[in-house]
Structures are given as structure tokens and as C-alpha cells.
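Student: Could you look at this predicted model? Sequence included:
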Amino acid sequence: MHALKGSLVIVAFFVIGVCCGLWGWLPGHWGSKISFYALCLLMFSVGISVGNDSQTLKSFRSLNPRLMFLPLMTILGTLAGTAVVSIFLSHRSLTDCLAVGSGFGYYSLSSIFITEYKGGELGTVALLANISREILTLLAAPLLVRWFGRLASISAGGATTMDTTLPVILQTAGQEFVVVSIFHGFVVDFSVPFLVTFFLQYIGNPD
């Protein structure tokens, strides 16, 4: 419930930002500057969390080698599903859809990246799509485990399985999947800036 509350707080701040823009409470050009500095701060924070958490890195050594493929399958499955959805979204290019899907639930970082490259409209889509993935994981984890197995809730959580969705995964999948969940979240989380940039800058705009 705490993680769900945090997600709702993020949505509330987004709504406040929309209101500020609609009613002219803040200059419009502030948006791009704030996004850039927020992006820098987020990347700095991610670096600190990775550098300080040496215990997590050590725990990866005890991981079953076969389970190391789980993040790769999550990434490939998400991109495949996003590619299928793009067929029904004629007003959006395949690369735009893949960039949104490449957020893997990491709505704060991915939406800022996409806003910088493609503007606020697609950035908003990325924010809502990825925050929906996190909320759905929090709410549907018990059903996912019951219907598809204990790894399903981890894969559904995407990049959030090392932080916000970890408690519900612990409750539904079991204590023995904690290291798997953290490793999965770490790898998928790390892939977000590279994949989003790849699809928008190098594939979507090859020149």
C-alpha cells in the first residue's frame, strides 16, 4: 500500500504540473530546463544507489544461472508486446511505441528522456503507461502468481522489482525470490536509458 500511495503522489504532482501549464502559473520554457536538471539528478541518484549497495551486488553470486535470463525475457517480451500494440496505433510510429515500452515501469526516468527527445505529449504517454504498469503489478501480483507462476509477478514489475514492487513480490512469490527480484530490477532498470535513447535517437532519427 505504501508503494501504491507513492505512485499516486507522482500522478498528483503530474496533474499539478498540467494545471500550472494550463493556467500559466509558471513560464512554459521552465519545463525543458527543469526536465534536464531532474534527469541529471535522477542519473546521479541511480549511480549513488548502485555504488552504495555492495551487498546486493554480492548476493547476485548466489543466483541460479538460469534465472539470470529472466530480465532478458522481460525486456524481449515487453518489446514484442509493444510492437504488437503499435499495429493498432496508426498515429504512433513503432519506434515511439518501443521507446514508451522501454520504460519498463520506470516512469520518472523514461518520461523525462522521452519528453526531451519527442516532446511533452509522448512523454505524458510514457509516464501514464509506465506508472500503470507499476500499479497493475502492485494490485494484480497475487493473481499473476496464481495463474502464471511465481516468476510472473517479477517479470510484470519490470524495473520496479528492486524497490516499489519488491514487498508485494515478497508476499506473493516468497522469500526465496527476493534476490531474483532485486537482480531482475537492477538489470532492467539499468537498460532503460540505453534502450529509450536507442529507439528515439538512433532508430527513430538515424540522421
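Tutor: That came in fine, so what should we check first?
Student: okay, CA-based contacts and neighbour counts for the rest of this
Tutor: Fine.
Student: tally of neighbours for S62?
Tutor: For S62, the count of nearby residues is 9 (other C-alpha atoms under 10 Å).
Student: try Y107
Tutor: 29.
Student: From the rest of the structure, what touches stretch 147-160?
Tutor: 70-71, 74, 103-106, 133-134, 137, 141-142, 144-145, 161, 165-166, 169, 172-173, 181, 184-189 (C-alpha atoms under 8 Å, 6 or more residues apart in numbering).
Student: where along the protein do the helices fall?
Tutor: Listed in chain order, the helices of the chain (DSSP state H) span 2-22, 30-52, 54-59, 70-86, 94-101, 107-118, 120-148, 150-157, 166-173, 178-197.
Student: Relative to I203, which of those is closest?
Tutor: With C-alpha to C-alpha, the closest approach to I203 among those belongs to helix 94-101: 6.9 Å.
Student: Point out the other helices and strands that the closest one packs with.
Tutor: helix 70-86, helix 107-118, helix 120-148, helix 178-197 (3 or more C-alpha pairs under 8 Å, 6 or more residues apart in numbering; DSSP states H and E).
Student: Next one for the comparison:
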Amino acid sequence: MKGSVIVVGFFVLGVLAGRSGSMPAWVLNSTTSFVALCALLLCVGIGIGLNPDMKNDIKSLSPRLALLPVATILGSWMGAMAAYLLMSNDVCSILHHRSLTDCLAIDSGFAYYSLSSIFITEYRGAELGTIALLANIIREMITLLLAPLIAKRFGPLAPISSGGATTMDTTLPIITQSVGQRYVALSIYHGFVTDFTVPFLVTMWCTI
């Protein structure tokens, strides 16, 4: 929760700095975003490589539970399609200038707001990148705040799917508290797989 608040704070500071018109030219250069993206991917790889238990945790999973990331991805896409249909009708036409692939690209961030928003900004512009940042932050915060309620209402796998790519780091403590230690390995595996797919799936929807 604290981490999400900090990210939102930096986002607000960035908006204010951009509106001030006092940013140096090198900050506005698209190369800066690309370098930041490469550094972020490097940190992700280092974090995964430093986890000595990742291999054993994955081996301990049953084949049925190993398909949970697939269910998360497909379920998220179905939700994005439903939201697109709802928001593009005549009564609520706020997406009149956006395509279904835009919604699917945003949703394919799976709460990994920092990485997905940079990719979407590069491909589809700052407006959609900002929407992606906020949408994925909200997804993480919903999991952090409502994981116990989600687990009670929909079962122990539901908060893991809700957390998306964050279930191996920021939302892992609250998920463990909500569903028990027996789901720790699954949560880490789920976060790893969905985390790994984000660059590929976001890029795929942005280039269609």
C-alpha cells in the first residue's frame, strides 16, 4: 500500500513538473524513456535471478494450478472487452477515439504499472500511457485493500489472479495473510509468469 502511494505521489509530481514548462530538453527526449525502460527490465531480471527458491517452488506446483496465469490473462482480457463494450455505447461514449486493442494493451499490464505504461506511452502516446499507469495502480491497490474479502467471496485463487504481476512482490504479504502459506509458491510462480508476459502482450496489442 505504501509503495503504491509513493508511486502515485511521483506521478503527480511528474504531472506538475510537466505543466510547469521548466523541464530540460533531455527529460522530454524519447530516448530517456527507453533508457529508463531498459534499466527497469534489468532490475526485474536481477530480482528474479536473486531468488534461489524459484526453481523448487515451480516444481512443487500441480499441473492444474500451473495454468492459473493463463486463466488470469484470459479473464483480464474478457474484462477489458466487457469494459470496452460498456464504455463505447451511445450513452457513455468516452472511448469514441479509442480501439479495443487500446483497452487490451492497458489490461495486459496486469498491475505492472511502471513497465506497461512506458511501453504504451512509446507506442500509443502519453494519454493512453497515463491511463495505463492509473488503471494498473488501481488494480494493485484493489488487491492490497480487498484481498481478504475477495478470498472469502471467490476462493483462495481469486486474490492471486487479482494481483496479476504483483503477486510475487508487493501483494504477496496480504495474499499470504488472506489465503495461507500453502499458496505462497503459487503466488510467486503466478507473479513471475504474468510479469514475464507483460512486455510481449502489451507490445502485441499496441502493434495490432
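Tutor: Arrived safely, thanks for sending. Remember, it's a predicted structure, so these values are computed and weren't measured experimentally.
Student: Columns distance to I203 of the first structure on top of the helices of the first structure, output as a markdown table?
Tutor: A markdown table is the format used below for the helices of the first structure (distance: least, C-alpha to C-alpha, whole Å):
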| stretch | distance to I203 of the first structure |
| --- | --- |
| helix 2-22 | 29 |
| helix 30-52 | 22 |
| helix 54-59 | 32 |
| helix 70-86 | 14 |
| helix 94-101 | 7 |
| helix 107-118 | 12 |
| helix 120-148 | 16 |
| helix 150-157 | 26 |
| helix 166-173 | 33 |
| helix 178-197 | 9 |
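Student: Run a quick neighbour tally on the aligned residue in the first structure for M78 of the second structure.
Tutor: Using TM-score structural alignment, the equivalent of M78 of the second structure in the first structure is A80. Residues lying near A80 of the first structure (other C-alpha under 10 Å) number 14.
Student: The spatially most central residue of the second structure: what's it in contact with?
Tutor: Geometric centre of the second structure, nearest residue: A111, 2.1 Å, by C-alpha atoms, centre = their mean. Neighbouring residues of A111 of the second structure by C-alpha under 8 Å, 6+ apart: A135, N136, I137, I138, R139, E140, G163, G164, A165, T166.
Student: Now with 10 Å, please.
Tutor: 132-141, 143, 162-167, 194-195, 198 (C-alpha atoms under 10 Å, 6 or more residues apart in numbering).
Student: how about it, what's its match in the first structure?
Tutor: Checking TM-score structural alignment: A111 of the second structure goes with G105.
Student: Could you tell me how far its match is located from V188 of the first structure?
Tutor: Per C-alpha to C-alpha, to the nearest Å, G105 of the first structure is found 10 Å from V188 of the first structure.
Student: Now the common contact residues for the two.
Tutor: G157, G158, A159, T160, T161.
Student: what's around the third one, how many residues?
Tutor: For A159 of the first structure, the tally of surrounding residues (other C-alpha under 10 Å) stands at 34.
Student: how about it, what's its partner in the second structure?
Tutor: By TM-score structural alignment, A159 of the first structure lines up with A165.
Student: what sits against the spatially closest residue to the residue nearest to the centre of the second structure that is not a sequence neighbour?
Tutor: Once flanking residues are discounted, A111 of the second structure sits nearest to N136: 4.1 Å by C-alpha to C-alpha, 6 or more residues apart in numbering. Listed by C-alpha under 10 Å, 6+ apart, the contact partners of N136 of the second structure are 106-114, 116-117, 142, 163-164.
Student: Looking at the first structure, name the residue matched to N136 of the second structure.
Tutor: Match for N136 of the second structure (TM-score structural alignment): N130.
Student: can you check L68 of the second structure too?
Tutor: Using TM-score structural alignment, L68 of the second structure lines up with L70 in the first structure.
Student: Please determine how far the closest residue to that match other than its chain neighbours is located from T165 of the first structure.
Tutor: The shortest distance from L70 of the first structure to any non-neighbouring residue, by C-alpha to C-alpha, 6+ apart, is to H184 (6.8 Å). Distance of H184 of the first structure to T165 of the first structure, given as C-alpha to C-alpha: 12 Å.
Student: next one: A173 of the first structure
Tutor: Counting by C-alpha to C-alpha - A173 of the first structure and T165 of the first structure are separated by 12 Å.
Student: buried stuff in stretch 169-186 of the first structure?
Tutor: By neighbour count on 16 or more other C-alpha atoms under 10 Å, the buried set for stretch 169-186 of the first structure is 169-170, 172-173, 177-186.
Student: Max pairwise distance over the residues you listed: which two?
Tutor: So, those by C-alpha to C-alpha: farthest apart are T172 and F186, at 19.9 Å.
Student: burial measure for the match of L68 of the second structure, as a count.
Tutor: For L70 of the first structure, using other C-alpha under 10 Å, the count is 21.
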